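[1] okay, predicted coordinates and the sequence, questions at the end:
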Amino acid sequence: MSSSFSELYRQLEPVLGELERERRQVLSCLSLAVLLTLLAAGLLIALVPSVQEPHLLGLVAFAGITLVSIVHSLLTQRYRQRFKNEVVRRLIQHLSSNLDYQPERGVGYGSYRSSQLFPREPDRYREEDLITGRIGQTRLKVSEVHSEYKSESTDSKGRRTTHWHTIFRGLFFVLDFPKPFHGATLVLPDSGDGTFLDLFERFSSRGQLVKLEDPEFERYFVTYTSDQVEARYLLSTSLMQRVVNFRKAFKRPLYMAFSGGNFYLALSTPKNFFEPQIFRPIRMEDLADYLTDLRFVLSIVDELNLNTRIWSV
């Protein structure tokens, strides 16, 4: 590990020591909560014979698991907040003094909708871990976003169940783009199985399918635009190659939008970045992993060459 990282770890050791004491207290309280829940469930089953019916036992188990989950969330919230404010923020500043970190905020629902990437209206929308600032000449906003819609089903006994379905989960970027534009262009994953057909149909009422000259780019993506000439101006040969290379390295769906004068990029991933482990201490190796994640998040500016202000079309 580099000397600068070793020095950073040395500076963080007092905070990490305090967090370790807090983590152990959280685990002690959580263990007590689990024990009390098991005792209460055992007493209920012993004292109320009717509870031993299979369907009632299931309800008791569900109630116990729900209670422990709520207690776990409440107990770990302060620990998580402190870790993010005192450790993750320091890691970000270690990488660049031009960046700010607000763990409780996100890029904003308005940006998510303005991108036009995900036309379905979400029934539940969550975001966190907002990073803002500049990388070179490029202004950047990025956060984790999770949007979902719900559906309901009814079984043969008339019981209704709510199901939640992910629209998008991952990293959502709002970035400067070095070329001016006025129309709207969407670059969407080409799954080859009709998954995005509904999305295409919705956008095609306002745009046209673009056939680009890069066959490898066309294998990964489908592009729609309100202006064919502008789409080709934005998606230069060099940019398409960089996007393909990044997609190959990332190995997950990637979405891009040029809309409303902004460049939007959405990277689909189930990973929850910058969350501390509660069941083991924070080690030096963990901090190195967090730094690796941060570098990956911020590398998008260089990977797509967004700091270049003179591009060849």
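    Looks like it came in fine.
[2] C-alpha from now on. contacts and neighbour counts both.
    Will do.
[3] just the strands in the protein please.
    99-102, 124-135, 138-154, 160-175, 185-189, 208-210, 221-225, 254-259, 262-268 (DSSP state E).
[4] is it correct that Val174 is in contact with Val142?
    Yes - Val174 lies in contact with Val142 (C-alpha atoms under 8 Å); the separation is 6.4 Å.
[5] overlap in contacts of these two?
    Taking C-alpha atoms under 8 Å, 6 or more residues apart in numbering as the contact rule, Val174 and Val142 both touch Val107.
[6] neighbour count winner among those two?
    With neighbours defined as other C-alpha atoms under 10 Å, Val174 and Val142 compare such that Val142 has more, 25 against 21.
[7] contacting residues for the nearest residue to the more buried one once chain neighbours are set aside?
    Leaving out its chain neighbours, the residue that sits closest to Val142 by C-alpha to C-alpha, 6 or more residues apart in numbering is Phe173, at 4.3 Å. Listed by C-alpha under 8 Å, 6+ apart, the contact set of Phe173 reads Val107, Leu140, Lys141, Val142, Ser143, Tyr264, Leu265, Ala266.
[8] let's see 6 Å
    Lys141, Val142, Tyr264, Leu265 (C-alpha atoms under 6 Å, 6 or more residues apart in numbering).
[9] one more: Pro276?
    With contacts taken as C-alpha under 6 Å, 6+ apart, Pro276 has no neighbouring residues.
[10] contacts for stretch 20-35, please.
    Leu75.
[11] burial of Val48, as a residue count?
    Using other C-alpha under 10 Å, Val48 has 9 other residues around it.
[12] and stretch 190-203, end to end?
    Stretch 190-203 has an end-to-end distance of 15 Å (criterion: C-alpha to C-alpha, to the nearest Å).
[13] hang on, the earlier thing: ChimeraX command to pick out the buried ones of the contacts of Phe173?
    A single ChimeraX command is used to select the members of the contacts of Phe173 judged buried by 16 or more other C-alpha atoms under 10 Å:
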select :141,142,264,265
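[14] name the nearest of the contacts of Phe173 relative to Ile167.
    In terms of C-alpha to C-alpha, no member of the contacts of Phe173 lies closer to Ile167 than Leu265, at 15.2 Å.
[15] next one: Phe181 from Arg113, what distance?
    For Phe181 relative to Arg113 (C-alpha to C-alpha), the value is 19 Å.
[16] higher neighbour count, those two?
    Phe181 (19 against 14).
[17] what is the neighbour count of the nearest residue to the more buried one once chain neighbours are set aside?
    Spatial nearest neighbour of Phe181, excluding adjacent residues (C-alpha to C-alpha, 6+ apart): Gly261 at 6.2 Å. Under the neighbour criterion other C-alpha under 10 Å, Gly261 is assigned a count of 16.
[18] ok, second structure coming up, stack it against the first:
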Amino acid sequence: MKKWDEAYQLERFAKTEEEFDAFYEEELKSDVERLEAERRKAIGLTKKQAMKLLPAVVVLLLSYFFWPFIIGYLFFGILFICTFLFKDIERNRRELEKKIKEELVTDIVKFINRRFTYSRRRYVPQEDFINSNIFDIDPNRYRGDDLIKGSVGSSVKGSKSQPKTELMFSEVKAFHVVPFKDREGKKKQRIRPLFKGLFFVADFNKDFDGLTIVTPQNDRTVAKKQKKNSKDRLEAVELEDIDFMDTFDVRTTDQITARYILTPNFMNRLLSFTTRDRTKEIPKPASFKEASQIAMNARYSPQLNFVNPPYFSFKDGKMYFLLPTEKEHFTFSIYLPLTKEVMKGYFHDINIALELVDELNLNLRIWNKE
């Protein structure tokens, strides 16, 4: 059943937590419990292998006090033994992670949108990151994973439902690396982090001229002028929304296009989306063990923490959206239980793409070719 935004008479695509709860109980819970049983079995194997290693560790400690001349040999001997004892454990961990992503994450993706596909080892291409034109320098080291792509809306001409919008997003990490030699002639590298987080590309099929970028205020890493291979220069845009201008710096190669894109309603919804409080209060730990558990669970929190305001750019009918985040997405630790909260973390990371479509109104007829 389609959901509608009564205020704007537009179809809503994002799922609610209540819908996820129902989906989890009906379809996902049994698979999660099955894979959790496999995880516990793998943990049991880890403990069993660790116990086999205990005598060697005791001998290593004794040698420190009584036979220090053999400690080096013992240390490398234990490392050699570890490669065999824990080989099966690492293989089990990789296989379990593969199952979780190919079964559970894929099911969540399909629950959110049947038109979406999921590829755990692929990511948004580097070419798209460069085409966003947001940073003052291009990355020469770029990686990512967990690509989700598909469409929302209707692709049928004349349909009463919203026009089709193509989406793709994944986690990416972008760096610029400069090799150099120190005074002693040794080869080293200067690594400049550009971005870490979720990278979205939305093609809403609208022709417009130039490039417009919306970036956090006082961010020195972004491009303040167009790159050398472009004929046009980025100019500052002054807009009427004071709150928006206090949060973002807007630059464009075409002032008319920038104002066409950044309507008052669009700016209001953009600001609301990016400044929404998505964090929850973290309880104070009562012990060191509890503090360690809270720290590990933070990686899987269903709340998406924004490190900084996001980056946007508009070019050639596409919107590029870069959301810096503190957490790792769709990750798995064999030492943490598979729970509903972990699954909800996956759900939130995927669902945010559709929240973006809904909140920013990307499917309004004004954005689409007639």
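    All right, it came through fine. Computed from a predicted model, the values in this text were never measured in an experiment.
[19] TM-score of the superposition?
    Remark: TM-score between the superposed chains equals 0.79 [TM-score structural alignment, normalised by the length of the first structure]; 302 aligned residues with a C-alpha RMSD of 3.9 Å.
[20] any chance of the contacts of Phe173 of the first structure in a markdown table, plus distance to Ser299 of the first structure?
    Putting the contacts of Phe173 of the first structure into a markdown table (distance: C-alpha to C-alpha, whole Å) gives the following:
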| residue | distance to Ser299 of the first structure |
| --- | --- |
| Lys141 | 13 |
| Val142 | 12 |
| Tyr264 | 15 |
| Leu265 | 13 |
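[21] which one of the contacts of Phe173 of the first structure is nearest His72 of the first structure?
    Set against His72 of the first structure, the nearest of the contacts of Phe173 of the first structure by C-alpha to C-alpha is Val142 (27.9 Å).
[22] which residue lines up with the closest one in the second structure?
    By TM-score structural alignment, Val142 of the first structure lines up with Phe169 in the second structure.
[23] is its match in contact with Phe199, as I believe?
    Yes - using C-alpha atoms under 6 Å, Phe169 of the second structure is in contact with Phe199, at 5.4 Å.
[24] let me see the ranges of the helices in the second structure.
    If DSSP state H is used as the criterion, the helices of the second structure fall at 17-23, 29-66, 71-85, 87-99, 106-112, 126-131, 242-247, 255-261, 264-275, 288-297, 340-360.
[25] which bit of the first structure covers the fifth one?
    Using TM-score structural alignment, the residues of the first structure aligned to helix 106-112 of the second structure are 89-95.
[26] quick one: buried residues of the matching stretch?
    Buried, per 16+ other C-alpha under 10 Å, within stretch 89-95 of the first structure: Arg89, Arg90, Leu91, Ile92.
[27] average gap between that stretch and the second structure?
    Its matched residues in the second structure lie on average 1.3 Å from stretch 89-95 of the first structure after superposition (mean C-alpha distance after the TM-score superposition for the first structure).
[28] can you name the residues in contact with that stretch?
    Tyr101.
[29] let's see it at 7 Å
    Leu99, Tyr101, Leu291 (C-alpha atoms under 7 Å, 6 or more residues apart in numbering).
[30] minimum distance to Glu11 of the second structure: which of the helices of the second structure has it?
    For Glu11 of the second structure, the closest of the helices of the second structure is helix 340-360, at 8.0 Å, according to C-alpha to C-alpha.
[31] what distance separates that closest one from the middle of the whole chain?
    11 Å (C-alpha atoms, centre = their mean, to the nearest Å).
[32] post-alignment, it versus the first structure, mean distance?
    Counting by mean C-alpha distance after the TM-score superposition for the first structure, helix 340-360 of the second structure comes out at 2.3 Å.
[33] which positions within that helix qualify as buried?
    Within helix 340-360 of the second structure, the residues that count as buried by 16+ other C-alpha under 10 Å are 340, 342-360.
[34] for stretch 303-313 of the first structure, same thing?
    Residues Leu304, Asn305, Leu306, Asn307 are the ones in stretch 303-313 of the first structure that count as buried (16+ other C-alpha under 10 Å).
[35] how close does the counterpart of the first one in the second structure sit to Gly210 of the second structure?
    In this case it means Leu304 of the first structure. Under the alignment by TM-score structural alignment, Leu304 of the first structure pairs with Leu360 in the second structure. Leu360 of the second structure sits 21 Å away from Gly210 of the second structure, going by C-alpha to C-alpha.
[36] what's the answer for Asn133 of the second structure, then?
    In terms of C-alpha to C-alpha, Asn133 of the second structure sits 11 Å off from Gly210 of the second structure.
[37] neighbour count winner among those two?
    More neighbours surround Asn133 than the other of Asn133 of the second structure and Gly210, with 23 against 18 (other C-alpha under 10 Å).
[38] what does the more buried one correspond to in the first structure?
    Aligned partner of Asn133 of the second structure by TM-score structural alignment: Gln116.
[39] how near is its match to Phe263 of the first structure?
    11 Å.
[40] redo the contacts of stretch 89-95 of the first structure as TSV? Include distance to Ser3 of the first structure.
    As requested, the contacts of stretch 89-95 of the first structure are exported to TSV (distance: C-alpha to C-alpha, whole Å):
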residue	distance to Ser3 of the first structure
Leu99	22
Tyr101	24
Leu291	14
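[41] quick check, nearest of these to Val60 of the first structure?
    Each of these was scored against Val60 of the first structure by C-alpha to C-alpha, and Tyr101 proved nearest at 41.7 Å.
[42] residues in contact with the closest one?
    Listed by C-alpha under 7 Å, 6+ apart, the contact set of Tyr101 of the first structure reads Arg89, Asp129, Leu130, Ile131, Thr132.
[43] looking at it, the last one is touching Pro103, isn't it?
    What that stands for is Thr132 of the first structure. No - between Thr132 of the first structure and Pro103 there is no contact under C-alpha atoms under 7 Å: 11.1 Å.
[44] circling back to that earlier point, can you find the partner of the residue nearest to Val142 of the first structure in the second structure?
    When the second structure is aligned by TM-score structural alignment, the residue opposite Phe173 of the first structure is Phe200.
[45] how close does its match sit to Lys318 of the second structure?
    Distance check for Phe200 of the second structure against Lys318 of the second structure: by C-alpha to C-alpha, it reads 10 Å.
[46] again, but for Thr212 of the second structure
    From Thr212 of the second structure over to Lys318 of the second structure the distance is 11 Å, taken as C-alpha to C-alpha.
[47] who has more neighbours out of these two?
    More crowded of Thr212 of the second structure and Lys318, by other C-alpha under 10 Å: Thr212, with 28 against 21.
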